[in-house]
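Novice: Below: sequence and its predicted model.
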Amino acid sequence: MTPRTGLVLIGAAGLALATVVILRPQDVPDRGEASAMVEVTVPELAGLATEGARAYDAFCASCHGENAAGREGIGPPLVHVIYETGHHADGAFVLAATRGVRQHHWTFGDMPPVPEASLQDVAAIIAYVRTLQRANGIF
């Protein structure tokens, strides 16, 4: 074997190894096993918040957890001071649902848009989340 052939073989082996590393299955958290990040007191719901709870469960809970308590390794809690109205107004929730949002407070990655949720769904979800926040001392 010539030195040039050896270099070609080493290069090919390196390329094969790099391909295996890049294409290997990534560790994806099991969405069924993630624990809540915060404790949430759920008040009696009424009106739009009741509708919002149903929409939240359909569109948001898989990432943001049951009752907006977050999911370790998957998505942040919305019952958290970061999401109080003075820092994230209702419009921020609308933009997140319609356009998605880049990662900025947490390390869960970017949030994709949720096109399946109508603006009426989003308004109801906001009412639900704000009701949960108030019940948990977040204004």
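Specialist: Now that the structure is in, tell me what you want to look at. In this text, all values refer to a predicted model and were calculated from it rather than measured experimentally.

Novice: Please count neighbours and contacts with C-alpha atoms only from this point.
Specialist: Noted.

Novice: separation between A68 and A13?
Specialist: Going from A68 to A13 by Cα to Cα, to the nearest Å gives 48 Å.

Novice: out of the two, which sits in the busier spot?
Specialist: Using other Cα atoms under 10 Å as the criterion, A68 and A13 rank with A68 on top: 29 against 12.

Novice: Hmm, Y83 and the more buried one touching each other?
Specialist: No - taking contacts as Cα atoms under 8 Å, A68 lies outside contact range of Y83: 11.0 Å.

Novice: dropping in the other structure now:
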Amino acid sequence: MNIKQLTLLTLLAAGAAATYWLAMPHDTQDMGHSMTPADTSSLGSGAPIAEVALPAELTADAQIGKRAYEAKCAECHGANAAGQNGVAPPLVHKIYEPSHHSDMAFVLAARNGVRAHHWRFGNMPPVDGVTDAEVKLITQYVRELQRENGIF
């Protein structure tokens, strides 16, 4: 077998694998994902989804992030990132721990929006009027809330 044939077979195998992967269902809620979202059926519309313990103090960057969060994110994700039933998920939740959703994931979500994949609130649109630098500060605030609530 020559190099051209080997390359062609490799490309065909990769294409077949990609086609198979894309055809598979990826809704983690239905697949028993280890980070299954909370059952919110007993909560009223707009009610907080998570109980959030607040840190005694926030770092200076997280304080700035909190103000930006309140201006740009709280309308949907609720006070202190607790989420709002029927509106948007809590960011103080194991699903958003740093090992599963990196800080850059928050930047990309704000910049580009996000297709719904863990929760059933619909797609998140891009956030108008927020800079990447502001999202990094917002993420610092969310991470400090998460740590206070045992999410590392």
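Specialist: That came in fine, so what should we check first? Note that the coordinates shown come from a computational prediction; the quantities given were computed from them, not determined experimentally.

Novice: The helix ranked longest in structure 2: what's the following helix or strand?
Specialist: If you go by DSSP state H, structure 2 has its longest helix at helix 3-23. For helix 3-23 of structure 2, the following helix or strand on the C-terminal side (DSSP states H and E) is helix 60-72.

Novice: Tell me the residues of structure 1 aligned with that following helix.
Specialist: Counting by TM-score structural alignment, helix 60-72 of structure 2 pairs with residues 47-59 of structure 1.

Novice: Mind naming the longest helix for structure 1?
Specialist: Max-length helix for structure 1 by DSSP H is helix 3-23.

Novice: whereabouts in structure 2 does it align?
Specialist: Using TM-score structural alignment, there is no partner range for helix 3-23 of structure 1 in structure 2.

Novice: before we move on, back to that, what residues do A68 and Y83 of structure 1 have in common as contacts?
Specialist: Here A68 of structure 1 and Y83 have no joint contacts, going by Cα atoms under 8 Å, 6 or more residues apart in numbering.

Novice: residue in structure 1 matching M104 of structure 2?
Specialist: Using TM-score structural alignment, M104 of structure 2 sits opposite G91 in structure 1.

Novice: what residues are up against its match?
Specialist: G91 of structure 1 neighbours (Cα under 8 Å, 6+ apart): none.

Novice: one more time with 10 Å, if that's ok
Specialist: T85, A97, A123, I126 (Cα atoms under 10 Å, 6 or more residues apart in numbering).
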